[in-house]
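[1] based on what follows, work out the 3D shape:
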Amino acid sequence: MSYKHPFTRHKTREVMIGNRIIGGNNPILVQSMTTPDTHFVDEVIKQIHALEEAGCELIRVTVPKAEDAHALGEIRKKIGIPLICDIHFDYKMALQAMDHPIDKIRINPGNIGGYDRYRQVLRKAKDKGLPIRIGVNAGSLEKELVEKYGFPCPPAMVESALRYLEIAESEGVKNIIVSLKSSDVLTAVEAYRMFAKQADYPTHIGITEAGKPPYAVTKSACGLAPLLLDGIGDTIRISLLGDPVPEIQAAFDILQATQRRVRKPELIACPTCGRLEIDLEGIIAQVEKRLEGKTTPIKISILGCIVNGPGEAREADLGIAAGKGKGVIFKRGEIVRHVLESEMVDALLEEVEKWEIEEAQSGNLLVEKGLGTLDKKFALPVIR
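    Below is the predicted model of the structure:
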């Protein structure tokens, strides 16, 4: 059986966004952003539906023009996830957007136009009961902070966030999410870590302008994994050039790899070498296909030789250690079956079904509405 890591999570306050809750010990939500101009309503709705189908849980649209603000109501009526409005430069667009049925406003301290305009946005958000994301970005940091520190470094980013939080609190606004993004991985990671030591507001984590896949996914993973393993982050977005739909799977894969949110089986396989004595790729392909749609957080190991096979299989919930056209199936660390290569896939899937039934009967499976099936062993205690 696999080692149960003593996971912890940074304590943050809860913020309601539409019908979702960010922060506290709630699941880390995956979000994305649309690419068409927001006033192209049909295109935007079509893209959001594709993102919803992929598992997106929050969606952001940009609102640079009045015609974009006027489109918000029609968009909101036809989607099933909270709608976030992204505002840059013109604070009046934030005020106008809040006259429509939206769920959250995102503003950038570096270009909102000064404290007085920011206060106007805060007051209207408070009147409307809307949460705000203070979205600090290294590429658009306030000029005075860049001059003070010499460049957009983590301390400058954190100072910007804390300054705008203080103003929000003075206006009685506390439903706030904070992001401190940079296209530089080290800058972003350090900024989030510094902020987490000084505030308990939930954070939206991501590496901005990560670029084109597949490198952008790797870059995002390098930035987000350290934060997630530190217990930092309450919602994430993977920023990819082009179609945003692949962002969703990438985000869930990072959450799964860090065991912060496990919503499907994890399949482990060796990279193959000269010791391989079965059709491992064929077996893996069949198992992957038959596991499609399953949300059970089970770890399955399929190894094709006797060197690491038995040990790896014992560490998984279910595993096959194979060689010379046959193998053994391990379950919770114990051998339960001997099978021929031709029987491996069917036998393994039979054991998966049995495992699910046994875990459910013993109370070890927890179903969270709308979030799939999460194993209790992945529940994360909060750092007090």
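[2] alpha carbons only for contacts and neighbour counts from here, please
    Fine.
[3] tell me if Glu358 really is in a strand.
    No. Assessed with DSSP: H, G, I helix; E, B strand; the rest coil, Glu358 is helix; it does not lie in a strand.
[4] okay, now it: neighbour count?
    13 (other C-alpha atoms under 10 Å).
[5] okay, helices next: where are they in the stretch 1-150 of the chain?
    41-54, 66-70, 72-77, 91-97, 115-128, 143-149 (DSSP state H, counting those that start in this stretch).
[6] next up, for comparison:
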Amino acid sequence: MTRQIRVGGVPVGGGAPVSIQSMTNTRTDDVDATLSQIRALATAGCDIVRVAVPDQAAAHAVGKIKERSPLPVVVDIHFDYRLALEAIAAGADKVRINPGNIGSEDRVKAVADACRQRNIPIRIGVNGGSLEKDILAKYGKVCPEAMVESAFGHIRLLNRFDFDDICVSLKSSSVPTTMKAYQLMSLKSDYPLHIGVTEAGTVRMGTLKSAIGIGGLLALGIGDTMRVSLSADPVQEVMAARDILKAAGIRREGAELVSCPTCGRTRIDLISLAGEVEERLKAVDKPITVAVMGCVVNGPGEASAADCGIAGGQGEGLLFKKGQIVKKVPQDQLVDELFALIDTL
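    The predicted model follows:
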């Protein structure tokens, strides 16, 4: 088990539930627009939000955002340690930074001291696309070992100034590289891990890559907090993250649909049927599993692990509960009967 840090009121690591993060894409110095997006993210199920701090105007805005934000606020800093100091003083809940790229050791010490005094953790964000030149020269390419070595270099730098309230990320746009880097890191340290596949892409492919990379790591017991990085509205990142947590069996919320892929035995429009059930299940907040099956072969028996379900036939279908047939139902009444049964669960 990893050690635990706290990001505002959200525990990360140490057995705490895996938290969902996203990042605003508004100009941070546009306080109202940024807060509007943060509220939308919170409504969608985000636990922690990150804002970019590229300049003094953004740094000045952090305090105003923090005062009204429903979520803990992480500031994203590159190169200019003064921006980190100002954001820390304004009340940031966490700092995302690479200690090695903000200049001399006295600057690193200043940031570490400021964070320590306010009990603010630092995320060391290693990115495969921006590894140090000497590490790239050593390994000859971006690889998991190079990423992990970079992370430990940053850790040692912070440790030198008596700072160890650390979270680590090791992100690459390559799913295999990302997964191997996190696996290697998890074997070598107990720092909490922020997991994600960076620059994953647009909604469809980005979600698929993230589901493989993030979901695969979660299935191995690796990962304490996560972000799905998509070229899309940040709310889409949160929705994808929630789906990944459900698919990996990490978080149980709402209803889950299982349905068969159809075959030549199917005598009903199973695709439309499953779509209708899926849409109506969005309004069901019970932690149940509902099955939509195409025929009696793949019906009550094969879907016996489901809490309830329907199996199609010729003009009629079966309504079942925990694998046991409840009754036969005319095809045009299957969905309504299914939801009547769900109401009784």
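[7] deepest-packed of the helices of the stretch 1-150 of the first structure, please.
    helix 91-97 (a mean of 21; mean count of other C-alpha atoms under 10 Å).
[8] against the second structure, where does that one fall?
    Aligned using TM-score structural alignment, helix 91-97 of the first structure spans residues 81-87 in the second structure.
[9] swap in stretch 118-129 of the first structure?
    Going by TM-score structural alignment, stretch 118-129 of the first structure sits over residues 108-119 in the second structure.
[10] what do we get in the first structure for Leu193 of the second structure?
    Residue pairing (TM-score structural alignment): Leu193 of the second structure is matched to Thr203 of the first structure.
[11] how far away is its match from Ile102 of the first structure?
    Thr203 of the first structure sits 20 Å away from Ile102 of the first structure when distances are taken as C-alpha to C-alpha, to the nearest Å.
[12] ok, the two, which is more surrounded?
    Comparing Thr203 of the first structure with Ile102 by other C-alpha under 10 Å, the one with more neighbours is Thr203, at 26 against 22.
[13] quick one: that one and Asn175 touch, right?
    No. Applying C-alpha atoms under 8 Å as the test, Thr203 of the first structure and Asn175 come out as separate, 11.9 Å apart.
[14] quick check: nearest residue in space to the counterpart of Cys222 of the first structure in the second structure, chain neighbours excluded?
    Applying TM-score structural alignment, one finds that Cys222 of the first structure aligns to Ile212 in the second structure. Excluding the flanking residues, the one nearest Ile212 of the second structure by C-alpha to C-alpha, 6 or more residues apart in numbering is Val175, at 7.4 Å.
[15] who are the contact partners of that neighbour?
    By C-alpha atoms under 8 Å, 6 or more residues apart in numbering, the residues touching Val175 of the second structure are Val197, Lys209, Ser210, Ile212, Gly213.
[16] starting at the chain centroid, how far to the helix or strand containing the fourth one?
    Counting by DSSP states H and E, the element that carries Ile212 of the second structure is helix 203-219. Distance, stretch centre to chain centre, for helix 203-219 of the second structure: 9 Å (C-alpha atoms, centre = their mean, to the nearest Å).
[17] got it, and stretch 352-360 of the first structure?
    Averaging C-alpha positions (C-alpha atoms, centre = their mean) puts stretch 352-360 of the first structure 27 Å from its chain's average.
[18] likewise for stretch 115-130 of the first structure?
    28 Å.
[19] how about the residue lying farthest from the centre of the first structure, nearest residue that isn't a chain neighbour?
    Largest separation from the mean C-alpha position in the first structure: Lys324, at 41.3 Å (C-alpha atoms, centre = their mean). Setting aside the residues directly before and after it, Lys324 of the first structure is nearest to Glu277 in space (C-alpha to C-alpha, 6+ apart), at 5.0 Å.
[20] how is the one you found assigned, secondary-structure-wise?
    Strictly by three-state DSSP, Glu277 of the first structure counts as coil.
[21] what number of residues lie near the equivalent of it over in the second structure?
    Under the alignment (TM-score structural alignment), Glu277 of the first structure pairs with Arg267 in the second structure. By the criterion of other C-alpha under 10 Å, Arg267 of the second structure has 15 neighbours.
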